[in-house]
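Student: Okay, predicted coordinates and the sequence, questions at the end:
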Amino acid sequence: MKILVIGSTGTIGSAIYNDLKKDYNTVYGAHRNSQSYSIDLTKKESIQALFKKLPKLDSIINAAGTAVWKPFSQLTEEDYYVGIQSKLMGQVNLVHLAQEYLNDKGSITLTTGILAEHYEPNAVGLSLINGAIHSFVKSASNELIRDIRLNVVAPGAIAGAFPEDKKFAGYLPVKIEDVVGIYRQILNNSSTGGVYKIY
């Protein structure tokens, strides 16, 4: 199985990348500053350039994307567009382009988070994007070509990266091993259109 992990140096992405390398022979790690597999999700041409460097893939996991954290009263239109261009349209464009570079019955897994459903101060911009991605996955998964599957993982705060005894959006942090386990589960099942919540 040939797997691409985008955001392979982030908290979640690095854990996925390092875990999958234990059991799969071909796991590519891509991130913005990579010398070998660079990607900028805000640019369609960057996404396509990465795919052209790689062989046909069986699975693509995205754990990259950013948004602005600010109180609602301070958010500007430009602040919203940071997240829209990166975490929202970056993932949407990834799905559109990935279909051409995946094998039949391949898998695409996106990443959102707890903020799609639960409130946390200063996170309105990210909540908007997470909720939009959930709706996108539920709908677009019905129309992908060649039985390609599309799912999304929505984790809470990650223990260690966030204080383990402090609640985030009303929930205590989750273990990174449990989060990685969800991505592994999606790799090995036949689901599509799923929103996998772990918090």
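Tutor: Arrived safely, thanks for sending.
Student: Please make it C-alpha for all contacts and neighbour counts, starting now.
Tutor: Fine.
Student: Identify the residues contacting Ser46.
Tutor: Ser46 makes contact with Ser38, Ile39, Asp40, according to C-alpha atoms under 8 Å, 6 or more residues apart in numbering.
Student: what about it, which SS state?
Tutor: Ser46 falls in the helix class when you classify it by DSSP: H, G, I helix; E, B strand; the rest coil.
Student: Now the longest strand anywhere in the chain: buried residues?
Tutor: In the chain, assigned by DSSP state E, the strand with the most residues is strand 102-111. Buried residues in strand 102-111, counted by 16 or more other C-alpha atoms under 10 Å: Leu102, Asn103, Asp104, Gly106, Ser107, Ile108, Thr109, Leu110, Thr111.
Student: right, and the pair among these with maximum separation?
Tutor: The largest separation in these, counting by C-alpha to C-alpha, is between Asp104 and Thr111 at 22.1 Å.
Student: thinking again about what came up before, include distance to Asp79 when you put the buried residues of strand 102-111 into a markdown table, please.
Tutor: Below are those laid out as a markdown table (distance: C-alpha to C-alpha, whole Å):
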| residue | distance to Asp79 |
| --- | --- |
| Leu102 | 33 |
| Asn103 | 37 |
| Asp104 | 38 |
| Gly106 | 34 |
| Ser107 | 31 |
| Ile108 | 28 |
| Thr109 | 26 |
| Leu110 | 22 |
| Thr111 | 20 |
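Student: let's bring in a second one:
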Amino acid sequence: MRSGTHPSIKKGKKTMSHSLTDKVALVTGGSRGIGAAIAKRLAADGASVAITYAKDSNAASAVVKEIEEAGGKALAIQADAVSPKAITAAVEKAVAALGKLDILVNNAGTAIPKPFEETTLEEMEHVINLNIRGVFVTTQAALKSMNNKGRIIMIGSCVGERNLTPGLAAYAATKGAVKMFTQSLSREVGGRGITVNNVQPGPIDTDLNPAAGDWATPQKAVTALNRYGTVDEVAALVAFVARPESSYITGANLTVDGGTNA
């Protein structure tokens, strides 16, 4: 660094930090919404980033292009997290392309909002396979290549601790499983200096859960701030626990929910 240069520099309209320089991150489900925001933020903080996507190659390419245009390094890998073979291969491809793995963000997930009595077995299996099994398989594959002092970050949900929204029983159960997986795994990998944390968003404005419409009304009402959050607000918390200075935070469930669970 040149004498007198601040550790962060402005590039375009965004402030670029160097807190993750020389780090390599993999973000599952990184082509849109919260995942895309996380990928862009980690890249802005200096990390090389690989993202996975299930179907929308155009959206994934757009995320990569935005990162590259800002001076970062990124690649997109097609892999549906419901497929153990696909997601394992994606981890291997990311490591091969970027040389190592320091940060894993288990973001891929879904909800199918509807009364539990009306939920089909196929819908239950899809939510379980993506939100739980996909996290297990991705994490296990990543640990084989992850450097010591790495970061594993789950994207859970505030409803994994306390659910106030009808129609999310099955989804809340899977995020409760992610919460306990986080706490348990942190004790298994702590000897390697790897931290494991669970970022739990509340109502966040995305295409899957827009801050408008009938389903959004009860979610907004239970927040303390009386608003939906933004994807950048979630990404900011993820970036914080990914940094070296967060090395003593592990096994934590960190809500960014506007006070929903207050």
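Tutor: That came through fine. These numbers were taken from a predicted model, which means no experiment stands behind them.
Student: Give me the TM-score for this pair.
Tutor: TM-score for the superposed chains, counting by TM-score structural alignment, normalised by the length of the first structure: 0.90, backed by 199 aligned residues with a C-alpha RMSD of 2.1 Å.
Student: sorry, back to before: which part of the second structure lines up with the longest strand of the first structure?
Tutor: Taken onto the second structure by TM-score structural alignment, strand 102-111 of the first structure occupies residues 146-155 there.
Student: and the next element down the chain from the longest strand of the first structure?
Tutor: Downstream of strand 102-111 of the first structure, the first helix or strand assigned by DSSP states H and E is helix 124-140.
Student: Where in the second structure does that next one fall?
Tutor: By TM-score structural alignment, helix 124-140 of the first structure lines up with residues 169-185 in the second structure.
Student: contact partners of the matching stretch?
Tutor: 110-112, 115-116, 124, 127-128, 131-132, 135, 154, 156-157, 159-161, 163, 196-198, 250-253.
Student: Make a ChimeraX selection of whichever of the residues you listed turn out to be buried.
Tutor: Burial among the contacts of stretch 169-185 of the second structure is assessed by 16+ other C-alpha under 10 Å; the matching ChimeraX selection reads:
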select :111,112,124,127,128,131,132,135,154,156,157,159,160,161,163,196,197,198,250,251,252,253
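Student: Tell me the spacing between the equivalent of Ala81 of the second structure over in the first structure and Thr11 of the first structure.
Tutor: Aligned counterpart of Ala81 of the second structure in the first structure: Leu41 (TM-score structural alignment). As defined by C-alpha to C-alpha, to the nearest Å, Leu41 of the first structure lies at a distance of 17 Å from Thr11 of the first structure.
Student: what do you get for Val174 of the first structure?
Tutor: Val174 of the first structure is 13 Å from Thr11 of the first structure, by C-alpha to C-alpha.
Student: These two: who's more crowded?
Tutor: Val174 (18 against 15; other C-alpha atoms under 10 Å).
Student: quick one: what's aligned to that one in the second structure?
Tutor: Under TM-score structural alignment, Val174 of the first structure pairs with Gly229 in the second structure.
Student: And the strands in the first structure?
Tutor: Going by DSSP E, the first structure shows strands at 2-6, 26-30, 57-62, 102-111, 149-155, 195-198.
Student: What residues does the most centrally placed residue in the first structure make contact with?
Tutor: What sits nearest the mean C-alpha location of the first structure, by C-alpha atoms, centre = their mean, is Thr111, with 2.8 Å. Counting by C-alpha under 8 Å, 6+ apart, Thr111 of the first structure touches Asn62, Ala63, Ala64, Val152, Val153, Ala154.
Student: ok, now with 6 Å
Tutor: Counting by C-alpha atoms under 6 Å, 6 or more residues apart in numbering, Thr111 of the first structure touches Ala63, Val152, Val153.
Student: go on, Leu88 of the first structure?
Tutor: Ile129.
Student: Relative to Pro121 of the first structure, how far out is the residue of the first structure positioned farthest from its centre?
Tutor: Most distant from the centre of the first structure: Ser73, at 27.8 Å, with distances by C-alpha atoms, centre = their mean. Going from Ser73 of the first structure to Pro121 of the first structure by C-alpha to C-alpha gives 11 Å.
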